[in-house]
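K.L.:
sequence and predicted structure below; questions after.
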Amino acid sequence: MMVIVVLAAISCTKGGELERINSTQYTVTSLASSRQLVPGLDTTFSGTFNGFYDEQGNGLTFTIGWKDLWGAAKDTIISVNFYGPAGPAENGPLVRSLPFVSTHSASSINLGLAGIKGFTADERKDFLAGAWYFTINTKKYPNGIIRGQLAPTKQ
């Protein structure tokens, strides 16, 4: 007589409770246009920036949208750049460049700055003070086709 013994082991890992990070958080917005460039372009090109910054995680996630970015003349987006510190009527030094390619004159993209691309202490201070701006750069306008001053608002 053969006896088959089947052993079944159920393993369970007990996890802890999920905890909300008690961190200062900000919404970050901007309305961008070609006229905000220094010097400005006399066009109707425009865009938006809507983001979220978590101070403890030191990460910024955002969506940039644009419309009618080059009218009838075809162009290609090559990057979004961040500059600062600088006020709305002045140019500042380049802080970050995020390359991406798009041939759409109207669209949006989700991007982020985190980890090794996060902020240093000085960059965070300038960024949270509203002294950063972004540009969308194209092949025809490598220094920017639109610009928008970033406005962080504490939640």
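P.N.:
Arrived safely, thanks for sending.
K.L.:
drop to CA atoms for contacts and neighbour counts, all remaining ones
P.N.:
Noted.
K.L.:
give me every residue that touches the residue most central in space within the chain.
P.N.:
Centroid-nearest residue in the chain, with Cα atoms, centre = their mean: F62, separated by 4.0 Å. Contact analysis of F62 by Cα atoms under 8 Å, 6 or more residues apart in numbering lists 49-52, 110-112.
K.L.:
please flag which of those sit within strands.
P.N.:
Counted as lying in strands by DSSP state E, out of those, are 49-52, 110-112.
K.L.:
returning to that earlier point: and the residue nearest to the centre of the chain, that one's in a helix?
P.N.:
No: assessed by DSSP: H, G, I helix; E, B strand; the rest coil, F62 does not belong to a helix; its assignment is strand.
K.L.:
which residue packs closest to it, ignoring adjacent ones?
P.N.:
G51 (3.8 Å; Cα to Cα, 6 or more residues apart in numbering).
K.L.:
ok, now how distant is the one you found from V28?
P.N.:
Using Cα to Cα, to the nearest Å, G51 is found at 5 Å from V28.
K.L.:
repeat that for Y83.
P.N.:
Taking Cα to Cα, one finds Y83 at 15 Å from V28.
K.L.:
got another, please set it beside the one above:
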Amino acid sequence: MKMKTYRINFGILLGALLSLSFVLTGCDDDDDTTVIPDAEIVTLNEVALTGAAEAPPVNTQATGTFRGTYNMDTKVINYTVTFQNISPTAMHFHKGAVGVSGPITVPINPGSDPYSSDNPYISPLVSSTPPLTDAQEAELLAGEWYINIHSSQYPNGELRGQITR
């Protein structure tokens, strides 16, 4: 009986093993964000930011928009603020009804010193809040929050918009 001998080309075998490892690791999930399955996400209405919405109203050429979502599980607002024709000196979320000034609830701070020329507010500003308290969540979802953009010309606020869902 004759026996066959097989020669193994280690270069081909190594290449095949490396290719297989790339295929298997290529299927790994690259998503670095934490996703909470079945998280309830509330879409907040897009809000026009205007001087007419200020309390009292101001006459300005500046405009802006607010877009955001609220995650009921993490209690975090993820948002984008855009603005034109304004150099913001400060931005905040406030508690207050339409036409009524109210206290700051959450500052919008793009860095350690929003007044520094090294750290200006830049449009679009994409950010998120720290987790809200239960009371803040109730106020937000009841439409009792507004966003306010301040400037040196209007230190009490140049642009405002009521946040609703």
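P.N.:
Perfect, I can see it now. Being a predicted model, the structure only gives us computed values, none of them experimental.
K.L.:
that older thread, counterpart of the residue nearest to F62 of structure 1 over in structure 2?
P.N.:
Taking TM-score structural alignment, the alignment pairs G51 of structure 1 with G68 from structure 2.
K.L.:
what's the burial count for its match?
P.N.:
With neighbours defined by other Cα atoms under 10 Å, the count for G68 of structure 2 comes to 20.
K.L.:
surely it meets T80?
P.N.:
Yes: counting by Cα atoms under 8 Å, G68 of structure 2 does reach T80; the two are 6.3 Å apart.
K.L.:
hmm, back to that, put the buried members of the contacts of F62 of structure 1 into a PyMOL selection.
P.N.:
In PyMOL, this line selects whichever of these come out buried by 16 or more other Cα atoms under 10 Å:
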select buried, resi 49+50+51+52+112
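K.L.:
for the contacts of F62 of structure 1, which one is nearest K125 of structure 1?
P.N.:
The nearest member of the contacts of F62 of structure 1 to K125 of structure 1, counting by Cα to Cα, is F52 at 15.9 Å.
K.L.:
apart from its chain neighbours, what residue comes closest to that closest one?
P.N.:
T27 (4.6 Å).
K.L.:
so what corresponds to the one you found in structure 2?
P.N.:
That one, T27 of structure 1, aligns with T43 by TM-score structural alignment.
K.L.:
mind listing what's buried in the helix or strand where its match lies?
P.N.:
Under the criterion of DSSP states H and E, T43 of structure 2 resides in strand 41-49. Within strand 41-49 of structure 2, the residues that count as buried by 16+ other Cα under 10 Å are 44, 46-49.
K.L.:
where along structure 1 do the helices fall?
P.N.:
121-128 (DSSP state H).
K.L.:
what is the burial count for the nearest residue to T135 of structure 1 once chain neighbours are set aside?
P.N.:
Closest residue to T135 of structure 1 apart from its sequence neighbours, by Cα to Cα, 6+ apart: R147 at 4.4 Å. Residues within reach of R147 of structure 1, counting by other Cα under 10 Å, total 30.
K.L.:
matching R147 of structure 1 against structure 2, which residue comes up?
P.N.:
Per TM-score structural alignment, R147 of structure 1 is aligned with R160.
K.L.:
rewinding a little: so the residue nearest to F62 of structure 1 makes contact with T29?
P.N.:
Yes: between G51 of structure 1 and T29 there is a contact at 6.3 Å, judged by Cα under 8 Å.
K.L.:
ok, I86 of structure 2 - contacts?
P.N.:
Contacts for I86 of structure 2 were tallied using Cα under 8 Å, 6+ apart; they are 62-63, 151.
K.L.:
which of the residues you listed fall in strands?
P.N.:
Judged by DSSP E, strands contain the following of the contacts of I86 of structure 2: 63, 151.
K.L.:
neighbour count added to the contacts of I86 of structure 2, as JSON lines?
P.N.:
Formatted as JSON lines, those follow (neighbours: other Cα atoms under 10 Å):
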{"residue": "A62", "neighbour count": "15"}
{"residue": "T63", "neighbour count": "17"}
{"residue": "S151", "neighbour count": "16"}
